[in-house]
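Asker: the following comprises the amino acid sequence and a computationally predicted model.
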Amino acid sequence: MLNSRDIIVKPIVTEKSMGVMEENKYTFKVAKKANKIDIKKAVEDIFKVKVLDVKTMNVKGKVKRVGRSLGRTSDWKKAIVTLKDGDTIEIFEGL
């Protein structure tokens, strides 16, 4: 079983993710093997908030060119976590 800090890799800070923060939804890059239950427990454990819903999606890596050769970035998993009204995550507040 993965540790809570291993499940949540990093927060995703984009224009779109900042827009859904007003709906109390936060976006994270998570471990590929983590399921919704693991993600919910990890967010509640790390940030001390109440999670209502977790939506996950697998993001395909993009094809990148390096000189003459083609490569590919890694596939990864994204989770959008909905929190209870009144709960916030502090790392996003200063942005």
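Answerer: On my side now, so go ahead.

Asker: contacts, neighbours, all on C-alpha from now
Answerer: OK.

Asker: name the helices or strands packed onto the helix or strand hosting Arg5?
Answerer: Secondary structure from DSSP states H and E places Arg5 in helix 4-7. Using 3 or more CA pairs under 8 Å, 6 or more residues apart in numbering; DSSP states H and E, the elements in contact with helix 4-7 are helix 36-47.

Asker: list the buried ones in the helix it packs on?
Answerer: Burial within helix 36-47, assessed by neighbour count using 16 or more other CA atoms under 10 Å, is assigned to 38-40, 42-43.

Asker: same thing with stretch 59-78?
Answerer: In stretch 59-78, the ones that count as buried by 16+ other CA under 10 Å are 77-78.

Asker: could you give the separation between the terminal residues of it?
Answerer: For stretch 59-78, the first-to-last residue distance is 7 Å (CA to CA, to the nearest Å).

Asker: take the one below as the second:
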Amino acid sequence: MDYTKIIIRPVITEKANLAKEYLNQVSFVVAPGANKIEVKRAVEAAFGVHVEAVNIVRRRPSRRLRHGRTIGKVAGFKKAYVTLAEGDKIEFFEGV
């Protein structure tokens, strides 16, 4: 699979920014069928960094309720926490 089909978008949240600063981890929303090996190869190919570890978390789809009735659903997704090697960095917003 091409890395553009595996990595969908980066996760930009407070938790992700803290993990980036203190743990040298970067978070991405990835394709639902992607595994750890594919995510590792995709990040190394896309950004030219060395990846030490990949942890994957799946968020299941959930129902939206109002007054006990289902009014819709929230889509699920797969998120990957990628630990980079010492000295490697991925900057999403440089100079902003």
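Answerer: Structure received. Computed from a prediction, not measured in an experiment: that's the story for all the values here.

Asker: returning to what we had before: average gap between the helix holding Arg5 of the first structure and the second structure?
Answerer: With the two structures superposed, helix 4-7 of the first structure lies on average 0.4 Å from its match in the second structure, counting by mean CA distance after the TM-score superposition for the first structure.

Asker: got a list of contacts for that helix?
Answerer: The contact list for helix 4-7 of the first structure, computed with CA atoms under 8 Å, 6 or more residues apart in numbering, reads 30-31, 34, 38-39, 41-43, 45-46.

Asker: relative to Met21 of the first structure, which of those is nearest.
Answerer: Using CA to CA, Val43 comes nearest to Met21 of the first structure of the contacts of helix 4-7 of the first structure, at 15.4 Å.

Asker: the aligned partner of the closest one in the second structure and Val57 of the second structure, how far apart?
Answerer: Val43 of the first structure maps onto Val43 of the second structure when the alignment is built from TM-score structural alignment. According to CA to CA, Val43 of the second structure and Val57 of the second structure sit 17 Å apart.

Asker: in the first structure, which spans are helices?
Answerer: The residue ranges that make up the helices of the first structure, judged by DSSP state H, are 4-7, 15-20, 36-47, 90-93.

Asker: which elements pack onto the third one?
Answerer: With contacts taken as 3+ CA pairs under 8 Å, 6+ apart, helix 36-47 of the first structure sits against helix 4-7, strand 8-11, strand 51-59.

Asker: for the last one, packing partners?
Answerer: Spelled out, it's strand 51-59 of the first structure. Under the contact criterion of 3+ CA pairs under 8 Å, 6+ apart, the helices and strands touching strand 51-59 of the first structure comprise helix 36-47, strand 76-83.

Asker: what about the first one, how far off from the second structure?
Answerer: Right, helix 36-47 of the first structure. For helix 36-47 of the first structure, the mean distance to aligned residues of the second structure following superposition is 0.1 Å (mean CA distance after the TM-score superposition for the first structure).
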